[in-house]
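> Task: produce atomic coordinates for the following.
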Amino acid sequence: MDRSAFLLSLAAAGATTQHALAFGDAPQPFTAEEQRGRGRLGVTAVDLRDGRRIAQRGHERFPLASTFKLPLVMDVLTRVDRGTVRLDAKVAFRASEILAYSPSFGPTPHAGTKTVAELCEAAIEHSDNTAANLLLRITGGPPGVTAYLRALGDSVTRLDHTEPALNRDAPGDVRDTTTPDAMANLLTRLVRDPILSPASKARLFEWLRRADTGQTRIRAGVPRDWTVGDKTGTTATGGNDVAILWPPHNRAPIVLAIYFAEVHGTDEARDAAIAAVARRVIPMFRR
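The predicted model follows:
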């Protein structure tokens, strides 16, 4: 299938849910958490049981940071489902391509190969920067990921750079940004719609559940009998976490996108504020 047909098929898959995902901002329900973290806090939460939504600054743009790795891996897995990419395909890399914060590549940079599956796992579970850049080769670079999102109906999120350049966080710069609404919409599509095969969706959910970078963020605010799958992102002055929250007893999940930018406090206060948002969201929906 050529790329234009591939993108058209994705757009068609999204047509059935677009009407149910129209977002309208509510009053600011997380002012206390925003003040606690000393920054600009954007939140969108959707209860997939009934479609109810809570938002603050849901339409405002925030730096993607490493949350871009979620749509990146979704793009790769879609190509796997289409038969144009194999999970066991080897991707070669040079020592000079290994970036800072690449825990899956060991302490000493050296050339080698990793499979597509290994790169996807590293990008989601460990937020590995080198793995993400190598996967971007498969998607046609940042423009390819942006095109994938456009085909899914996301007219907002844009990826313009690779790691580490995408992590700059200049206020007002729209490059490499998203909105909480857009990311909550993507998470909703991921859970509800057949944009990935059952096998690819199960694989991605498992990687998200095993992610180890967000222990002090959303995960810290969720009851122990819930299951969390999340993807974090961090810049010099911000921190993000986007997650699917599965309650016990096979009930419908909640999706939650939290973006915190222009933070003037400590990393600990920022993360505590993100956890506090998660702690408040669940009883708002599940009284």
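> Could you use CA atoms for every contact and neighbour count after this?
Will do.
> separation between Ser127 and Arg36?
Separation of Ser127 from Arg36 (CA to CA, to the nearest Å) stands at 26 Å.
> So which of the two has more stuff around it?
In this view Ser127 and Arg36 are compared by other CA atoms under 10 Å, and Ser127 has more residues nearby, 26 against 16.
> Make sure that one is actually in contact with Lys69.
Yes. Counting by CA atoms under 8 Å, Ser127 sits close enough to Lys69 to count as a contact (7.5 Å).
> Here is the second sequence; please produce its structure so I can put it next to the first one:
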Amino acid sequence: MRFIHALLLAGIAHSAYASEKLTFKTDLEKLEREKAAQIGVAIVDPQGEIVAGHRMAQRFAMCSTFKFPLAALVFERIDSGTERGDRKLSYGPDMIVEWSPATERFLASGHMTVLEAAQAAVQLSDNGATNLLLREIGGPAAMTQYFRKIGDSVSRLDRKEPEMSDNTPGDLRDTTTPIAMARTVAKVLYGGALTSTSTHTI
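Here you go, the predicted model:
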């Protein structure tokens, strides 16, 4: 009886989960129709296994989603001793681009620390701070190399902000797929890509 009971519970749970996935997909398709847009979503567990998704393998412009992996690369450099979080990054007015609130605020001092720039890039989506970090790591190509290093064969960065956010259908520059980015984030947070201290900080 216990075995039969367990099977019944498993069947009910599976049906409920399948129903939730169907609702998830239906809701997204409805939203796409309302907004006349395509929406990509990927939800994975800590191991990177798919939980749910929609258009998971379709390429989309990365926009600001790459700023988290960029910060991860910066923290990897700190972990390896090739970078210091308190190092001052000097810059001038030319680093101020569209949406650079923290970069503008620190302009009077002429610098931000590595950690301040990383915080501004991730928490504020600050484009100036993002470009400052890209300058230090070696540019967009270095970001793409980091994606490959941690097992992401899809994501690519080709330009800086704000140009990289301009994307037309069929343009592969500065794109990723929902499943690739979701697994990259899971790798950073749960896959041992960083030390425990850096993982906790990021």
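> tell me, what's touching Ser127 and Lys69 of the first structure both at once?
Lys231 (CA atoms under 8 Å, 6 or more residues apart in numbering).
> which residues touch Ala6 of the second structure?
If you count contacts by CA under 8 Å, 6+ apart, Ala6 of the second structure has none.
> counterpart of it in the first structure?
Alignment note (TM-score structural alignment): Ala6 of the second structure has no counterpart in the first structure.
> My reading is that Ala6 of the second structure lies in a helix. Confirm?
Yes. Ala6 of the second structure forms part of a helix when assessed by DSSP: H, G, I helix; E, B strand; the rest coil.
> Next, find the distance separating it from Ile12 of the second structure.
Distance from Ala6 of the second structure to Ile12 of the second structure, counting by CA to CA: 10 Å.
> Quick test: name the residue nearest the centre of the second structure.
Thr65 (3.8 Å; CA atoms, centre = their mean).
> residue contacts, that one?
With CA under 8 Å, 6+ apart, Thr65 of the second structure has these contacts: Met181.
> now for it: what does it line up with in the first structure?
For Thr65 of the second structure, the residue aligned by TM-score structural alignment is Thr67.
> and the closest residue to that match other than its chain neighbours, which of the three is it?
Among residues not flanking Thr67 of the first structure along the chain, Gly233 sits closest, at 5.1 Å (CA to CA, 6 or more residues apart in numbering). At Gly233 of the first structure, secondary structure determined by three-state DSSP is strand.
> Quick check: stretch 181-191 of the first structure compared with the second structure, mean distance?
Comparing stretch 181-191 of the first structure with its match in the second structure after superposition yields a mean distance of 1.1 Å (mean CA distance after the TM-score superposition for the first structure).
> Tell me the residues of the second structure aligned with that stretch.
Residues 179-189 of the second structure are the counterpart of stretch 181-191 of the first structure, counting by TM-score structural alignment.
> got a list of contacts for that stretch?
41-48, 56-57, 65, 68-69, 72, 147, 150-155, 193-194, 199.
> Which ones among those map onto strands?
41-44 (DSSP state E).
> buried sites along the longest helix along the first structure?
Ranked by residue count under DSSP state H, the longest helix found in the first structure is helix 267-285. Across helix 267-285 of the first structure, burial judged by 16 or more other CA atoms under 10 Å covers 267, 269-279, 281-282, 285.
> and it, what does it pack onto?
Contacts defined by 3 or more CA pairs under 8 Å, 6 or more residues apart in numbering; DSSP states H and E place helix 267-285 of the first structure against helix 31-37, strand 238-246, strand 254-261.
> I'd like those as JSON lines, with distance to Ala95 of the first structure appended.
Below are those laid out as JSON lines (distance: least, CA to CA, whole Å):
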{"stretch": "helix 31-37", "distance to Ala95 of the first structure": "38"}
{"stretch": "strand 238-246", "distance to Ala95 of the first structure": "29"}
{"stretch": "strand 254-261", "distance to Ala95 of the first structure": "33"}
